[in-house]
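K.L.:
A predicted structure for the sequence below; I have some questions about it.
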Amino acid sequence: MGQGRQEHIATSLAGTVSAEISASLAPVDAELERRYPGDPGTRQPVHTVYVPGDAFATDTVRSWGDRALAALDEHAPDAASFAAVLGLADDLAEPVYARVRAKLGREPVEDLRVDFEDGYGPRPDTEEDEAAARAARLIAQAYANGTAAPYMGIRMKCMEAPVRDRGIRTLDIFLTGLMRAGGLPDGLVLTLPKVTCSEQVTAMVRLLEAFEKAHALEPGRLGFEIQIETSQSILAADGTATVARMIQAAEGRATGLHYGTFDYSACLGVSAAYQAGDHPAADHAKAIMQVAAAGTGVRVSDGSTNVLPVGPTAKVHDAWRLHYGLTRRALARAYYQGWDMHPGHIPTRYAAVFAFYREGFEQAAGRLARYANRAGGDVMDEPATAKALSGYLLRGLDCGALDIAEVARLTGLTRADLEGFAAPRWGDLTASAK
């Protein structure tokens, strides 16, 4: 009864009410858009490799790949042995092992930082000057001849008073060297370590502004990562989250928050034997970082393990299992990047990443296909879930865990379609939800 009857639509509010409310919220709308622009939609590397400034060489990227392949040859020469070490399911053993070896041959390092901080230490000024200039020359050459990692840059010394001038000079020499060699590469990444207050972030912004002005670069061309390595960077003296203020102090230049496992743990008094990425103190810090960065376009990176896969096979296998487990744990918590400190870590980095994406691939693809086609199913997904599903598939494609042909086969979607679901505009979300 009543079907087909046209409803009488009545309202009570004057037409000006909605306009007045919109006008009152316009400044808030603009501020939210500025503070929370969303993910930049660019590739995020799965790891960052740190190489001391004096050890970086023209063949570093290829050398890491070769040493990682040699570790596999010696300690896990086939898919079955590698899967047995890591506990990979039978259906994942061959595809993961094959993709790991292919990745180590094709692109062994996704992100490399030439280190002038803890991994380099205090040196005579003339020596660090020379190393910084050399790093610029070698990185420029790598990008020019196609041997660079997708992302490369340096970690300077921090903004604390004892090393501030040295860090600024190293950064100046490095960036000037790149400019003299042809300009700043697209994959350039800079890392500011041991940040304890937002004023140090502001100082880094002013420093980069001065360099851009000196070389007539587009304002905002230079961004940087903030390393979270002290308790003060998480919780300020007034009880507020310092890391949230740091993101705003960066004025749009912050690209990442990187957790420093060992400095942060030591700062809290965690004894050396328990300093690890799965310690409760680490979980707390990374959770604060994650919430502070959500929606800002700033990405969060996990730290590293200092247990190296070296020595006899049994010891290597133990280190591999530890690294694999920590990496899988981080991925489940949406920390899609971490640090690797040794070539022997990258086989298990890629094994963990590839297994993570391949084991959930078919389910994610099926759910996204049903959502895109409004076909229903046993899970009722919303626009936010479609965003997460497409982001999952895009990350798998970027690192080499998945191929676009298999994604298209199961979803019926192109990469452009996936990117549209992964970064919807607010109007798209509300329209999709109707």
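P.N.:
On my side now, so go ahead.
K.L.:
okay, CA-based contacts and neighbour counts for the rest of this
P.N.:
OK.
K.L.:
where along the protein do the strands fall?
P.N.:
Ranges of strands within the chain are 47-52, 111-115, 151-155, 188-192, 224-228, 254-259, 299-301, 338-340, based on DSSP state E.
K.L.:
show me the helices in the stretch 151-300 of the chain, by range?
P.N.:
Ranges of helices within the stretch 151-300 of the chain are 164-180, 198-214, 242-249, 261-267, 280-293, based on DSSP state H, counting those that start in this stretch.
K.L.:
which strands and helices sit next to the second one?
P.N.:
Using 3 or more CA pairs under 8 Å, 6 or more residues apart in numbering; DSSP states H and E as the contact criterion, the neighbours of helix 198-214 among helices and strands are helix 242-249.
K.L.:
how far away from the center of its chain is the helix it packs on?
P.N.:
Remark: helix 242-249 is offset 18 Å from the chain centroid, using CA atoms, centre = their mean, to the nearest Å.
K.L.:
which other helices and strands contact it?
P.N.:
Contact analysis of helix 242-249 by 3+ CA pairs under 8 Å, 6+ apart lists helix 198-214, helix 280-293 as its packing neighbours.
K.L.:
now the last one: buried residues?
P.N.:
Just to be clear, that refers to helix 280-293. Neighbour counts over helix 280-293 (16 or more other CA atoms under 10 Å) mark Ala281, Ala282, Asp283, Ala285, Lys286, Ile288, Met289, Gln290, Ala292, Ala293 as buried.
K.L.:
from Arg169, how far out is the last one?
P.N.:
Note on Ala293: its distance to Arg169, by CA to CA, to the nearest Å, is 29 Å.
K.L.:
for burial, what's the neighbour tally of the residue lying closest to Ser271 once chain neighbours are set aside?
P.N.:
Of all residues not flanking Ser271 in the chain, Ser265 sits nearest, at 7.9 Å (CA to CA, 6 or more residues apart in numbering). Counted with other CA atoms under 10 Å, residues neighbouring Ser265 total 24.
K.L.:
ditto for Val61
P.N.:
Using other CA under 10 Å, Val61 is surrounded by 23 other residues.
K.L.:
same thing with Pro108?
P.N.:
If you count neighbours by other CA under 10 Å, Pro108 ends up with 24.
K.L.:
residues contacting the closest residue to it other than its chain neighbours?
P.N.:
Among residues not flanking Pro108 along the chain, Gly65 sits closest, at 4.8 Å (CA to CA, 6+ apart). Applying CA atoms under 8 Å, 6 or more residues apart in numbering, we find Gly65 in contact with Leu104, Gly105, Glu107, Pro108, Val109, Pro343.
K.L.:
alright, now check it against this:
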Amino acid sequence: MAGPSLTPTDLARIDAALAATDQLLDRNYPGDDGTRQPIHTVYIPADRFTPSFVADWSAAAIAAADAHGGLENLGALLGQAPELASAVAGRVARKLAEEPIEDLRLDFEDGYGDRGDEAEDADAVAAAQAVAAAVSAGTAPPFIGIRFKCFEAPTRARGLRTLDLFVSTLARLGELPAGLVLTLPKVTTVAQVKAMDDAVTRLEEVLGLPAGRLRFEVQVETPQLILGPDGTSPVAQLPHVVPGRISALHYGTYDYSASLQISAEYQSMEHPVADFAKEVMQLAVAGTGIRLSDGSTNIIPVGDNVENAWKLHGRLVRRSLERGYYQGWDLHAAQLPSRFAASYAFYREGLPAAATRLRNYVERTEGGVMDEPATARALAGFILRGVQCGAIGAEEVQAMAGVELSHLTVLAHPRLAQSTSK
């Protein structure tokens, strides 16, 4: 049989030609790291946080559900079949009691306003002290941090000072929380993100933190970040100008809509301009490991509008999940029941089919669908997200898909196995 025609010299030449591509893929497209992503971020004015805040919201969320027929009734409002509503209700009840907030952002921007430098300095230090106390007491959410003012000229110095005071105070009180999150809002240019990278790099140096410890989120809430003045998309450049530094992109519903002259009545997470921006965001970060979050709805479940607001919120949460946005914002304790009810139903409804297909893939069993490795990763990733948020039990995955949690994680994120084997 004739041997190959390409010589080792030919292969070496091709390898050399693709060396830059290999480096780009390895450095800039590492994929998701397999750690837990919160399913929501709760925003509150920074000065309202206390170590008892999470427990207070837990009680308020449970009371809201109880006052309107309970969690099974909420499931029915969201269109869930009785058996599904019952299964979801039990899990949501535990979630609201044990971990009602997954990610909390103490807001020094729109939710705080301009209170003068003296007041904001004091609140930045107090916020860091309260976060440290909550982490020490075990009452902090898994993820917690601040949103400071944007880097446009009028607020840049104030934003940097609040960031500095908060992080420096936390660092001097002890080890930074594992789930620390910093949020840079109203980004319009790549230069602002580079400036943020410069600021956190300097903070790491001064405070003796490991390089890369201070990652940050970028809020996409200006049209200039989607389409720049030169016709390119600045948001697509962000993962590559500061590789590894950005943890997530968060869509800002109302600032973005208002910037495009959408009247207030029609500003929504599901407006066409929102969908376009979020599709661009998805393309920009695909494969980079940067996560995505949808925005919020400002229709709050209070007064005579509770059930209608729950229906709207539940539908929007489900809509985001179906479009690959696994995180969103919540602004009120009464939104927690609908957040978790809609999210849990999404994962539980999809579990039987996903588990069957994953089992067939793992066991090489022929079924009605022949899945490729990329689809198997998506199936495993879907199930893993359900486990991480509490919608699905690891024992259910073992019984239905035939894989343990560690195996599921590797199936969802195969590069984890490659990195640990090196």
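P.N.:
Sure, I can see it. Since the structure is predicted, the reported quantities are computational estimates derived from the model, not experimental observations.
K.L.:
next one: Ala80 of structure 1 from Leu86 of structure 1, what distance?
P.N.:
From Ala80 of structure 1 to Leu86 of structure 1 the distance is 10 Å (CA to CA).
K.L.:
cool, and Arg374 of structure 1?
P.N.:
38 Å.
K.L.:
which of these two has more neighbours?
P.N.:
More neighbours surround Leu86 than the other of Arg374 of structure 1 and Leu86, with 20 against 10 (other CA under 10 Å).
K.L.:
that one contacts His323, correct?
P.N.:
No - using CA atoms under 8 Å, Leu86 of structure 1 makes no contact with His323, being 9.8 Å away.
K.L.:
circling back: format the helices and strands packed on helix 242-249 of structure 1 as JSON lines; extra columns: distance to Gly146 of structure 1.
P.N.:
Output for these, formatted as JSON lines (distance: least, CA to CA, whole Å):
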{"stretch": "helix 198-214", "distance to Gly146 of structure 1": "26"}
{"stretch": "helix 280-293", "distance to Gly146 of structure 1": "33"}
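K.L.:
what about those helices, which gets the closest to Glu229 of structure 1?
P.N.:
Taking CA to CA, helix 280-293 is the member of those nearest to Glu229 of structure 1, at 9.5 Å.
K.L.:
mean shift of the closest one relative to structure 2?
P.N.:
Compared with structure 2 after fitting, helix 280-293 of structure 1 deviates on average by 0.3 Å (mean CA distance after the TM-score superposition for structure 1).
K.L.:
could you give the residue range in structure 2 aligned to that helix?
P.N.:
The aligned range for helix 280-293 of structure 1 in structure 2 is 272-285, by TM-score structural alignment.
K.L.:
ok, the counterpart of His342 of structure 1 in structure 2 - contacts?
P.N.:
The alignment partner of His342 of structure 1 in structure 2, by TM-score structural alignment, is His332. Going by CA under 8 Å, 6+ apart, His332 of structure 2 touches Val42, Ile300.
K.L.:
His332 of structure 2 and Ala60 of structure 2, how far apart?
P.N.:
Taking CA to CA as the measure, His332 of structure 2 falls 9 Å from Ala60 of structure 2.
K.L.:
swap in Thr288 of structure 2?
P.N.:
For Thr288 of structure 2, the distance to Ala60 of structure 2 - CA to CA - is 38 Å.
K.L.:
equivalent analysis for Leu78 of structure 2, please.
P.N.:
According to CA to CA, Leu78 of structure 2 stands 20 Å off from Ala60 of structure 2.
K.L.:
swap in Asp10 of structure 2?
P.N.:
Distance of Asp10 of structure 2 to Ala60 of structure 2, computed by CA to CA: 68 Å.
K.L.:
which of these two has more neighbours?
P.N.:
Relative neighbour count places Ala60 above the other of Asp10 of structure 2 and Ala60, with 17 against 11, counting by other CA under 10 Å.
K.L.:
wait, what's in contact with the alignment partner in structure 1 of that one?
P.N.:
Matched by TM-score structural alignment, Ala60 of structure 2 corresponds to Arg67 in structure 1. With contact set as CA under 8 Å, 6+ apart, Arg67 of structure 1 has these partners: Pro343, Gly344.
K.L.:
swap in 7 Å and give it another go.
P.N.:
Contact analysis of Arg67 of structure 1 by CA atoms under 7 Å, 6 or more residues apart in numbering lists Pro343.
K.L.:
for the one 5 residues further on, same thing?
P.N.:
Contacts for Leu72 of structure 1 (CA under 7 Å, 6+ apart) come out as none.
K.L.:
got it, and Gly252 of structure 2?
P.N.:
Neighbour list for Gly252 of structure 2: Gln219, Val220, Glu221, Gly295 [criterion: CA under 7 Å, 6+ apart].
K.L.:
likewise for Leu418 of structure 1?
P.N.:
By CA under 7 Å, 6+ apart, the contact list for Leu418 of structure 1 reads Ser390.
K.L.:
now do 8 Å
P.N.:
Ser390, Gly391, Leu393, Leu394.
K.L.:
just give me the match in structure 2 for the last one.
P.N.:
When structure 2 is aligned by TM-score structural alignment, the residue opposite Leu394 of structure 1 is Leu384.
K.L.:
that match and Val285 of structure 2: what is the separation?
P.N.:
Applying CA to CA, the value for Leu384 of structure 2 to Val285 of structure 2 is 20 Å.
K.L.:
try His313 of structure 2
P.N.:
26 Å.
K.L.:
just Phe148 of structure 2 next, same as before
P.N.:
With CA to CA as the criterion, Phe148 of structure 2 and Val285 of structure 2 are 23 Å apart.
K.L.:
next one: Gln129 of structure 2
P.N.:
Gln129 of structure 2 sits 34 Å away from Val285 of structure 2, going by CA to CA.
K.L.:
kindly report the same for Ala354 of structure 2.
P.N.:
Distance of Ala354 of structure 2 to Val285 of structure 2, computed by CA to CA: 25 Å.
K.L.:
quick check: Ala85 of structure 2 touching Arg91?
P.N.:
No - using CA under 8 Å, Ala85 of structure 2 is not in contact with Arg91; the gap is 10.1 Å.
K.L.:
which one of these two has more residues nearby?
P.N.:
Ala85 (23 against 19).
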